[in-house]
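*Asks:* Here is my input; please provide its structure:
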Amino acid sequence: MAQLPEYAIIVAGGSGSRMQQALPKQFAEVAGKPILMHTIERFHRYNPEVRLIVVLPQLQLTVWRALCQKHGFNLSHRTVAGGATRFGSVKNGLKEVQGEALVAVHDGVRPFVETGTIKAAFGAAALYGSAVVAVSPKDSIRELTQEGSRAVPRANYRLVQTPQCFRASILRRAYEQPEQECFTDDASVVEQLGEKVALVEGSYRNIKITTPEDLVLAEAFAREMSNQG
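*Replies:* Now for the predicted structure:
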């Protein structure tokens, strides 16, 4: 069977409010360049042929073009204006996907996703139709109850990351549904169709950079990778 083309929709809709700075978090610099550039490079390193769709708020498109010029960033990608919510942004990005394909949806501020993880997620989506990267919780977990809270076995839970990969036909059908509050990620949108979602082992380094503390950790990761390279 012929291999399906691969797309990555990189969603970068952050405002920077939790980062306590005016600059949107995807444009904050790590190791001398915007986080979003590191994220794009990861997918390009996995497969130079992957078709990259970067979804940004309309008002940030010109800022991004200027940053690409400033940093001499020329990896091929298409930019798309996002929607009012993440759901709307993914839906807009999906319009750029042609025919049947495998589509990864990834947070623009997860710049340390390993190429092996991306490969495993695409591979599982090719087999099962839907696949989501996740890790086991490190901490104990408590469930809130009417009486207060109670301990639950953490072995029964997983912390969801991205990429989340799907066959394009499944993802399109999922995003034809009206948006609902229970849609917290792409997997929850797809599950609403009755589709099963396979889990792929992620990495604790695949952090989502949303706070100043995350930036400190990101710089440490980037420095370590630079020393190894």
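
*Asks:* Going by C-alpha atoms from here, please, whenever you check contacts or count neighbours.
*Replies:* Noted.

*Asks:* Okay, buried residues for the longest helix anywhere in the chain please.
*Replies:* As assigned by DSSP state H, the longest helix anywhere in the chain is helix 212-228. Judged by neighbour count using 16 or more other C-alpha atoms under 10 Å, the buried positions of helix 212-228 are 215, 218, 221-222.

*Asks:* I'd like those laid out as CSV, including distance to Pro111.
*Replies:* Shown next, in CSV, are those (distance: C-alpha to C-alpha, whole Å):
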residue, distance to Pro111
Leu215, 11
Ala218, 9
Phe221, 10
Ala222, 10
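
*Asks:* who are the neighbours in contact with the residue nearest in space to the middle of the chain?
*Replies:* In the chain, the centroid-proximal residue (C-alpha atoms, centre = their mean) is His106; its distance is 1.8 Å. By C-alpha atoms under 8 Å, 6 or more residues apart in numbering, His106 lies in contact with 8-11, 162-164.

*Asks:* Could you check how far it is from Asp186?
*Replies:* Look at His106 and Asp186: by C-alpha to C-alpha, to the nearest Å, they are 10 Å apart.

*Asks:* which residues are in contact with both of these two?
*Replies:* Here His106 and Asp186 have Gln164 as joint contacts, going by C-alpha under 8 Å, 6+ apart.

*Asks:* Grab the nearest non-local neighbour of Ala134.
*Replies:* In space, and not counting its chain neighbours, Ala134 is closest to Val160: 4.3 Å by C-alpha to C-alpha, 6 or more residues apart in numbering.

*Asks:* structure for this one too, so we can compare:
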Amino acid sequence: MEQRNKVAIIVAGGSGSRMQSAIPKQFLDLAGKPVLYHTIAAFAASFKDMRIVLVLPEAHFHMAEEVLAHFEEKPDVTLVKGGETRFHSVKNGLRQVGDHAVVFVHDGVRPLVSTTLIRTCYEAALSHGSAIPVIDMKDSLREIDGEKNKAVDRERYKIIQTPQTFLSEILLPAFDLPYDALFTDEATVAERLGHAVHLVPGEEANIKITKPLDLVIAKALLEE
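*Replies:* As a prediction, this is how the structure comes out:
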């Protein structure tokens, strides 16, 4: 298998508003360690040569240092100031990426991502240029159109997860594009340059912690 540099851009710019907490959700306790610790640990364990770029508000840098102090062996982590939107935050992080790399962009509040999924995304990106983890819809869906609504086929839709993974020669030029509010994730940015995105199976446990119940679920999953 081709070997490339590996860089994880972990975006951790959230607040505690939906968590009803004064502490930003990425720093809340999860099984005795901050949420962000578990996220960083997964990437550090996936490849020995993984570089981690942690993007977050400059005001949170001291909290990030406290997270890193939990590691017996500190991983290779660079702190980068976030931007106005996710797009701008990722763009700031990408300035730390050199050539011939596989770039993982991951939500800091997805602490249960497995090393298996990270490695799967790496291999798929080498083969297809990108790897976007997805899971199936379980609930019924309805499309709203003004005062009307109709059922839609859930088999035609997928739930998107991270890490969204790309070869550097695809992702770096894409983020030279002007910002567009339609850029909801990295895949939509790459698609704007005409790149098809490759989907890979995600993981049910790879949840995004945004509300108090998510933290309870994550703790239960970790205890398993």
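
*Asks:* got the residue ranges for the strands in structure 2?
*Replies:* Secondary structure of structure 2, counting by DSSP state E: strands at 5-11, 29-30, 33-34, 50-56, 77-81, 101-107, 130-136, 141-145, 148-152, 158-160, 164-167, 199-201.

*Asks:* Just say which of those strands is most tucked in.
*Replies:* strand 164-167 (a mean of 28; mean count of other C-alpha atoms under 10 Å).

*Asks:* circling back to that earlier point, quick check: which of the strands of structure 2 is nearest to Val67 of structure 2?
*Replies:* strand 33-34 (6.6 Å; C-alpha to C-alpha).

*Asks:* what's the average distance of the closest one to structure 1?
*Replies:* Compared with structure 1 after the fit, strand 33-34 of structure 2 shows a mean deviation of 0.6 Å (mean C-alpha distance after the TM-score superposition for structure 1).

*Asks:* Tell me how far that strand lies from the chain's centre.
*Replies:* With C-alpha atoms, centre = their mean, to the nearest Å as the basis, strand 33-34 of structure 2 stands 18 Å off its chain's centre.

*Asks:* Not counting its own residues, what contacts that strand?
*Replies:* Outside strand 33-34 of structure 2, the residues touching it (C-alpha under 8 Å, 6+ apart) are 26-28, 67, 70.

*Asks:* List only those of those residues flagged as buried.
*Replies:* Buried by 16+ other C-alpha under 10 Å: 26-28, 67, out of the contacts of strand 33-34 of structure 2.

*Asks:* hang on, the earlier thing: for the strands of structure 2, give me TSV that also has distance to Asp180 of structure 2.
*Replies:* Below are those laid out as TSV (distance: least, C-alpha to C-alpha, whole Å):
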stretch	distance to Asp180 of structure 2
strand 5-11	19
strand 29-30	35
strand 33-34	33
strand 50-56	20
strand 77-81	21
strand 101-107	18
strand 130-136	20
strand 141-145	24
strand 148-152	28
strand 158-160	20
strand 164-167	19
strand 199-201	23
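
*Asks:* what sits against the closest residue to Ala196 of structure 2 other than its chain neighbours?
*Replies:* Distance criterion C-alpha to C-alpha, 6+ apart; nearest residue to Ala196 of structure 2, sequence neighbours excluded, is Ala190 at 7.8 Å. If you count contacts by C-alpha under 8 Å, 6+ apart, Ala190 of structure 2 has them with 170-171, 174, 196-197.

*Asks:* Ala190 of structure 2 corresponds to which position in structure 1?
*Replies:* For Ala190 of structure 2, the aligned residue in structure 1 is Val190 (criterion: TM-score structural alignment).

*Asks:* Tell me the spacing between the residue sitting furthest away from the middle of structure 1 and Gly32 of structure 1.
*Replies:* Distance from the C-alpha centroid of structure 1, by C-alpha atoms, centre = their mean, peaks at Glu147 (36.3 Å). Taking C-alpha to C-alpha as the measure, Glu147 of structure 1 and Gly32 of structure 1 are separated by 50 Å.

*Asks:* Likewise for Val55 of structure 1?
*Replies:* Val55 of structure 1 is 22 Å from Gly32 of structure 1, by C-alpha to C-alpha.

*Asks:* swap in Pro111 of structure 1?
*Replies:* 13 Å.

*Asks:* higher neighbour count, the two?
*Replies:* Using other C-alpha atoms under 10 Å, the more surrounded residue of Pro111 of structure 1 and Gly32 is Pro111, with 27 against 9.
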